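Novice: Attaching a predicted model along with its sequence, questions to come.
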Amino acid sequence: MANRANSRFSPYPQRPTRGMTDDGDVHNHRGGTHNHNHLARHGLLPLPQTAFFQQESQAPIFNGPIAGNVNHYASGIGALQTLYDHSATGAMHDSNERFPPPMCHPGTREAVVIRINDWYGYQQGPGKPIMWVHAPAGYGKTAIAGTISKMLAEIVGLDFIPLGATFFFWRTSPERNNSTRFVITIAYQLAMSIPELAPHVENAVEVNPMILRKALEVQLVKLIVEPFKAIGELRGIPNRLVIIDGLDECINSEQESRVAKKYAEDQEIVQVRVLDLIRTLQSHNLPLSFLILSRPEAWIKEHIESRSFANMVEVVDLYAVGDHMNDVEKYVRAELSRIAAKIGDMEWPTESTVDSFVWKANGHMAYASTVVRHIDDPYDDPRKRLKDILDAPTGSNPDFAHSTPFSSLYELYRQIMRSCPESNRSLMVEILENIIVTADFFSASHGFSGLFATLDSLSGRAAGCGARAIRGLHAVLCVSDRSSKRSSSLPNPFIHSSFVEFLTNPMLSLDFAVDKKKGSRRLLWNCLECMAVINSQSEGEGDHLRFALCTFQFLWVRAWSSKEDAQLHQDEYVKLVQKLLTIDLTACFIKSLEQPGILHPAFTNGAAVGSNFAHSLEHLPKESDPLSQQAIMHLLSSTEQAMLDIYKQPQAVLKIKLLHESKLQGYLTKLYNLSTNSNRRKSDEVAQALNQLRLNLQRWPNNWFNESPPLGWSSNIRPILDYIRQNDL
């Protein structure tokens, strides 16, 4: 790897020392000798003042605000200086606004840096002219872009600079959070880095100064495409790399800059517009390659995967490339060693401290760097600060919320949330509550697409509403249906636990706070509404029905885990108990045993009443105690009747066995409990049920009932199995 990297450029430069400039020798990027006028045009010598004349006035304006139509007299002024004046200079990789720029920590992100280096092949150009590197928030995309920019800008041994241009979008910068200056900024940098191009760009501005006010698509043709074509033969011009970082941070269109309008509704349009500008440049077969880095926003992904970009783009999922845990560990060890040297404690940190830190960061470089900035405080003990973080959830300590580094992380989360259209935000919060409450219910095979479809149906929403509501949160959520061979559960959808802590702490998330109890109560009511239509004759189908039947007890316990919850929302609690009394629970329990599983096995036995569920029905105040007792009796009697009735249906037990053994286990356990009941009538019903069970099992060619109970089954089931195996009952 070292030989390959050294043959082009050193892939791991040191981070520049704070306070020291790290700018490249910009005036040498063009190559050759410059005359006095050229130096002046490039800002290296003083320029004459720029004079503008407004309509209806003969008085010149020198470097002041301009209103109305303008006649721009180019005499005595450098066209490139004019271009520079209209550029977003802060968006360039070596700008003072970005100093010190984020860079990869030495020895980290090696895999992706080599991947980009191999793709670019700067002299001939890559096979695919565009590379899209995407990753969630906090995984170092900007640091990678900065590292690649610095490498190419400082490369030695070539007669040209491979870095053509850079544009670093930034959400909070009015100059860098929109596309208004995008083409002008790229054109200026290309003119500076490609000597053959500069005179043709200058000519375009001198001929038509108003091009700087034209639509971006027009600017693209006049300032980049036509100047390249004017060169003539392009095969001798080395390929240059254009780096565009943070495309998802481009949130305001040119029109929005002039009107009071929220950016969220139109960010998709302007980001896709930038992609189309890049595609247009590529279609002209110019000696340019494009490295785009962004979060995996759905609209960006869809557009890059569309037919218009077919065979143009190499896609790199940064989340899947390299060893993030190892990268974070290198960073953590280096930074903690630095802090230890500063405080004079060379025995700190211990290995267990480093391991705990790395585990808590979970490959999330933004979180790790935030923690380092938080503990690196000259007025406090960094050892104590780090211990406080590692010993308790971030959200549980109010000091973290007011810490400047953590405030920055939480503000990043708020910015991501605000990027979602305002009209969708209440539904977005509801869907986030749904995910937090129910993700552990679903099996991996059902996937997040199944989760959204099920909950849309359960809540009465149109299909696809849930997934669309969180469409803009791909920076912090990963809800793709990626398979897991090691787990039967859905993978954790949250990129980092700090985002969940942010969401569940109203002091941090403000208007975006999620309430797990509220989400559980809402879903529970939807489940009861769904169950209310079930009776012994109903033929209800659908995943939402299966979900309701198998999870309503768990949701009830989560929503009403204490008497305080019931007292705080007493009217809502009483309404739910009354709703429960109207439901044919016997039919619901029978139906739950017949349903094929969409859920994690731990939540499939909907017919077995948990003690926590029965206990949660006792939270009513004394004056409502009869209602509580009525609900408990309704629940228990319905369960017992369901267990006895189901085997009156031919082949019922075989169906249950085929669907899931845990349901059969629950049934047999319930029969055992009923067989110990002193009530003679119930004992007779149990005997009848066992007879029917034996007859059904004998019709089944598989002799499973002649075997021992499966591993993990209760030993109480053995007497039941022995009883049904007897030749005579």
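Specialist: Looks like it arrived, so ask away. Residues are numbered from 1 along each chain as shown.
Novice: From here on, just use CA atoms for contacts and neighbour counts.
Specialist: Will do.
Novice: what separates the closest residue to Q267 other than its chain neighbours from E302, distance-wise?
Specialist: Leaving aside its chain neighbours, Q267 sits nearest to I251 (4.6 Å; criterion: C-alpha to C-alpha, 6 or more residues apart in numbering). Here I251 is placed at a distance of 18 Å from E302 (C-alpha to C-alpha, to the nearest Å).
Novice: These two: who's more crowded?
Specialist: Each of I251 and E302 has its neighbours counted (other C-alpha atoms under 10 Å); I251 has more, 26 against 12.
Novice: hang on, the earlier thing: these two touch, right, the residue nearest to Q267 and R171?
Specialist: Yes - using C-alpha atoms under 8 Å, I251 is in contact with R171, at 6.8 Å.
Novice: shared neighbours, those two?
Specialist: Common neighbours of I251 and R171, using C-alpha atoms under 8 Å, 6 or more residues apart in numbering, are N177.
Novice: my read: L197 touches K229, true?
Specialist: No - applying C-alpha under 8 Å, one finds L197 not in contact with K229, separated by 9.4 Å.
Novice: When these two are compared, which one has more neighbours?
Specialist: Remark: of L197 and K229, L197 carries more neighbours, 22 against 14, as counted by other C-alpha under 10 Å.
Novice: another structure for you, compare them:
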Amino acid sequence: MPLFEGSHNFVINGGIFNDSSTNGLGPLVFLQGHSASGAAHDSEERYPPPSCHPQTRIRTIEHIIVWIRLPRTQRSKSVFWLFAPAGMGKTAIAQTIAEKCEEMGVLAGTFFFHRSNTDRNRASKLVASLALQISTSIPPTRQHIENAIRANPAILTKSLPIQLKKLIIEPVLAVGSIDNDRAIIIDGLDECIGPPTTSQEQEQHQVLELIQTLLSSNLPLIILIFCRPETWITESFNALPVLSGATERFDLYRNSDLDHDVEVFLRSEFSKIATRTKQKPGKRAGKWPADEDIKALISRASGQFIYAATVVRYIGDPWHTPRDRLRNVFSAKVPEGHNPLEGLDNLYLEILGQSQNLEMTREVLACLRECQYMSNFDTLVDLTISKARSCEIVCRWPPHALRGLTSLVQTDGIFQQHSFYHGTFFEFLSSPNRSKQFYTDAASGGLTFLQKMLEYLAFRETSGSSEQILGDGDDGDYSDSDSSSAHSPEISAEGFAAAVWPELWFKYLREASTVPGVLYDAFLSYRFSFNNLPRLYWESRLLDELVLMGLGPHVQRDFHRVQQCLSHLQGEYDRQVKAALGMLDLDDRDFIRGLVDQQLCRPQPVLDGSYRISHDGFLGRMGTHQGLYKLIHSPGLTESGGDEFFLNPEFLAFLATPSRSEGWYRVPDMLPEIASQFHDPNHILEWAPLSQSADEIVQKLKTSFKLKHAQVFASSINTSILRCICYKNVSMALTLMEFFKDRWSGQSERPVLPEHKVLVPVYTAYLSSPSSFYPDTHSSSA
């Protein structure tokens, strides 16, 4: 304030006087010294600012402008929160809205946060900056703001709530009514990280508390906030009742023409590049860029304007040829010496760099990367939650595991959506050169994910909370469980794990150099529920194949562990089928034995009725034993296409093995009888490991197996040989190897073994020395 303001009737002679209240500056100049001048929408520091490309974001901008123009009496909310994942162009939209508000004469002030600028990455200068702008945009407030500074020059050292009250709330209230509400625009709240002594969550929460205070003061102001939907920001909105109730939320990712806008931008910018560099379509080269190239870029952008802008900036470099640079963008390898997507990668690294736990973040990203394009399991189980939430439950991550990733990861929504908002982030994580310390190779990540799934399923079983969660497709779901439980996140996650783990088992174990001991332990701790094991993995084949398709290459090194896995899975099946059989009365037992006789083409016992029966017929006859139906039926169709009931191979193997079926062991000659009934190479190979008649099996193969069958039966051949090895049926294993070796001799292409190259060393070692596989026992046929 000026010295002696309001004084009169006195004279001072001589002396030097200094006005130190504002350091000799006018109040607004003094205020400017405490503001972040570069945070305004029209600041020199931000010039040229990012703004929306013409003809893009039209729907979004129109929606916001309509909201701003609403009369106060018709606007139910006074805060507009636009949120979107990283790189979606939020700042450009905020800039465009600010410019339009200024043209309309309704702009009160703007503040654009920026993570790397110390003036703009904290809340300390927010109030002063907005007050300075309001003094100009709402001129009647100027005097009141100046008076507040003169009355207390130390106001700018006070807490932000006090600054807000004295420099904005009281001055605006003092001017009385204003015809139209004025807009305050705050962009990049997620980049308000605060000083080192404060967490970004606290700093951003403080900003939202200030906004709630403005709302509570009933000012003629509306506030627009643009930022990423970080977990803690959403939590802050929800925790502030006045703010939450007054906020209209707008999800840019869900509510805009993403692909169209990116296409408009790319075509416009490429046209400028083509004109500037004189790119002329040639007869051979074709139009540049080709439509398919534009479409590919649009697909890769996934609505990310930062991706499109980065690509355009890279291709438009005047020191290089645009055609070559475009080829580099599509190249699978990053060109030596430069990265076309460096700007995008830096954004990803910046976001990931906020992680407090590197190992946890790597695990999360590896699991979600594996899930990115999974979508075919929704037919097996009712997946009601997102991939991220499914993984969070299955892997039992702590609550903070996904907290800092919500601008990259789709944490909410449905399972059919991708894990990540943008395909470019998946590509980023798949490249060790680009993702640097956050990279995990696919095999390591896949095995970790597999281990977590098995451990979770074991946990659900032992805790007594596991339920039947996989439906039966066209055959119907015969579960007696309450269908409402299917919508529980835990049930949905359990279904996800039960459906997916066999895929990971096949995908990664075969190629793994070693199998971690913890993975064997996880498998052996899971008491398998065959209601919850996808039927496609076992109902038409023997359970051994499920184990050996993954562990086959490790039979020599981990023979005992592989045997343990085989015994464990068989034992779980035997336990459950015995329990189901034990619940049958005498008539039902005779009925099941009749089905066995019928399938083996034995003379029918003298019982009423035929044992040729459909699935529905079986369920009609055995309706109270639906659990048994799931354990013993096979979905195969008859040659005529009829839906005839068949017993699955595992149940027949159970009946044919005395040590497994005990009282249900049918007759001593069952194995030869089964072998004599099947002329299909696939069935012969299924029963070969249980037979001691190697010569008889080979004779059947000679008459039924043709070289053209090799591709079709590749998996059965390999599984049969591996089963012989694991059952210590040495003579049968060697006989089968020699048989197929002879069949392939002289062929320019061997169609079976090369399909599973990882098994070649196993077979070679076994042919050389079978006993080396059984160090603790004598190698003889079992």
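Specialist: Perfect, I can see it now. Fair warning: this is a prediction, and the values are worked out from it, not measured in the lab.
Novice: Give me the TM-score for this pair.
Specialist: The pair, once superposed, lands on a TM-score of 0.69 when counted by TM-score structural alignment, normalised by the length of structure 1; 575 aligned residues with a C-alpha RMSD of 4.4 Å.
Novice: Three-state assignment for whatever residue of structure 2 lines up with the residue nearest to Q267 of structure 1, please.
Specialist: Taking TM-score structural alignment, the alignment pairs I251 of structure 1 with I193 from structure 2. Three-state call for I193 of structure 2 (DSSP: H, G, I helix; E, B strand; the rest coil): coil.
Novice: what sits against I193 of structure 2?
Specialist: R115, N121, R122, S199, Q200, E201, E203, Q204.
Novice: let's see 6 Å
Specialist: Neighbour list for I193 of structure 2: N121, R122, Q200 [criterion: C-alpha atoms under 6 Å, 6 or more residues apart in numbering].
Novice: I'd like to know how far W132 of structure 1 sits from D266 of structure 1.
Specialist: Distance from W132 of structure 1 to D266 of structure 1, by C-alpha to C-alpha: 22 Å.
Novice: ugh, typo on my part, it should be A79 of structure 1
Specialist: In terms of C-alpha to C-alpha, A79 of structure 1 sits 33 Å off from D266 of structure 1.
Novice: Of the two, which one has the most company?
Specialist: The residue with more neighbours, out of A79 of structure 1 and D266, is A79; 23 against 16, by other C-alpha under 10 Å.
Novice: List the contacts of the aligned partner of that one in structure 2.
Specialist: Aligned by TM-score structural alignment, A79 of structure 1 pairs with P27 of structure 2. The contact partners of P27 of structure 2, taken as C-alpha under 6 Å, 6+ apart, are E146.
Novice: switch the cut-off to 7 Å
Specialist: Taking C-alpha atoms under 7 Å, 6 or more residues apart in numbering as the criterion, P27 of structure 2 is in contact with E146, I149, R150.
Novice: S407 of structure 2 versus the last one, what's the distance?
Specialist: When you say that, I think you mean R150 of structure 2. To S407 of structure 2, R150 of structure 2 is 44 Å away according to C-alpha to C-alpha.
Novice: Return the set of buried residues in stretch 621-632 of structure 2.
Specialist: Residues M622, H625, Q626, G627, L628, Y629, K630, L631, I632 are the ones in stretch 621-632 of structure 2 that count as buried (16 or more other C-alpha atoms under 10 Å).
Novice: Surely V479 of structure 1 and F494 touch.
Specialist: No - contact criterion C-alpha atoms under 7 Å: V479 of structure 1 and F494 do not qualify, at 8.4 Å.
Novice: So for those two, which sits in the more crowded spot?
Specialist: Per other C-alpha under 10 Å, whichever of V479 of structure 1 and F494 has more neighbours is V479, with 22 against 17.
Novice: ok, the residue mapped onto the more buried one from structure 2 - contacts?
Specialist: Mapped onto structure 2 by TM-score structural alignment, V479 of structure 1 lines up with T411. Residues in contact with T411 of structure 2 (C-alpha under 7 Å, 6+ apart) are S386, A388, R389.
Novice: what about 8 Å?
Specialist: Neighbouring residues of T411 of structure 2 by C-alpha under 8 Å, 6+ apart: S386, K387, A388, R389, L402, S419.
Novice: And P102 of structure 1, by the same measure?
Specialist: By C-alpha under 8 Å, 6+ apart, P102 of structure 1 lies in contact with T142, A143, G146.
Novice: of those residues, which stay in contact in structure 2?
Specialist: Counting by both residues aligned by TM-score structural alignment, their matches' C-alpha atoms under 8 Å, the contacts of P102 of structure 1 that remain in contact in structure 2 are T142, A143, G146.
Novice: now, which of the residues you listed lie within helices?
Specialist: Counting by DSSP state H, the part of the kept ones among the contacts of P102 of structure 1 found in helices is T142, A143, G146.
Novice: CSV for these, including distance to H105 of structure 1 and neighbour count?
Specialist: Below are those laid out as CSV (distance: C-alpha to C-alpha, whole Å; neighbours: other C-alpha atoms under 10 Å):
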residue, distance to H105 of structure 1, neighbour count
T142, 12, 21
A143, 9, 17
G146, 11, 22
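Novice: Residue in structure 1 paired with I225 of structure 2?
Specialist: Per TM-score structural alignment, I225 of structure 2 is aligned with I292.
Novice: Same check on N346 of structure 2?
Specialist: Using TM-score structural alignment as the criterion, the counterpart of N346 of structure 2 in structure 1 is E411.
Novice: so where does that match fall, helix or strand?
Specialist: helix 404-418 (DSSP states H and E).
Novice: Only the buried residues of that helix, if you could.
Specialist: Residues of helix 404-418 of structure 1 classed as buried: P405, F406, S407, L409, Y410, Y413, R414, I416, M417, R418 (neighbour count, 16+ other C-alpha under 10 Å).
Novice: do the same with stretch 38-52 of structure 2
Specialist: Neighbour-count burial for stretch 38-52 of structure 2, counted by 16+ other C-alpha under 10 Å, picks out G38, A39, A40, H41, D42, P50, S51, C52.
Novice: Likewise for stretch 70-84 of structure 2?
Specialist: For stretch 70-84 of structure 2, the neighbour count (16+ other C-alpha under 10 Å) marks R72, K77, S78, V79, F80, W81, L82, F83, A84 as buried.
Novice: can you tell me how far the fifth one sits from C101 of structure 2?
Specialist: To tie it back to what came earlier, the one meant is F80 of structure 2. Distance of F80 of structure 2 to C101 of structure 2, given as C-alpha to C-alpha: 14 Å.
Novice: One more: the first one?
Specialist: Applying C-alpha to C-alpha, the value for R72 of structure 2 to C101 of structure 2 is 16 Å.
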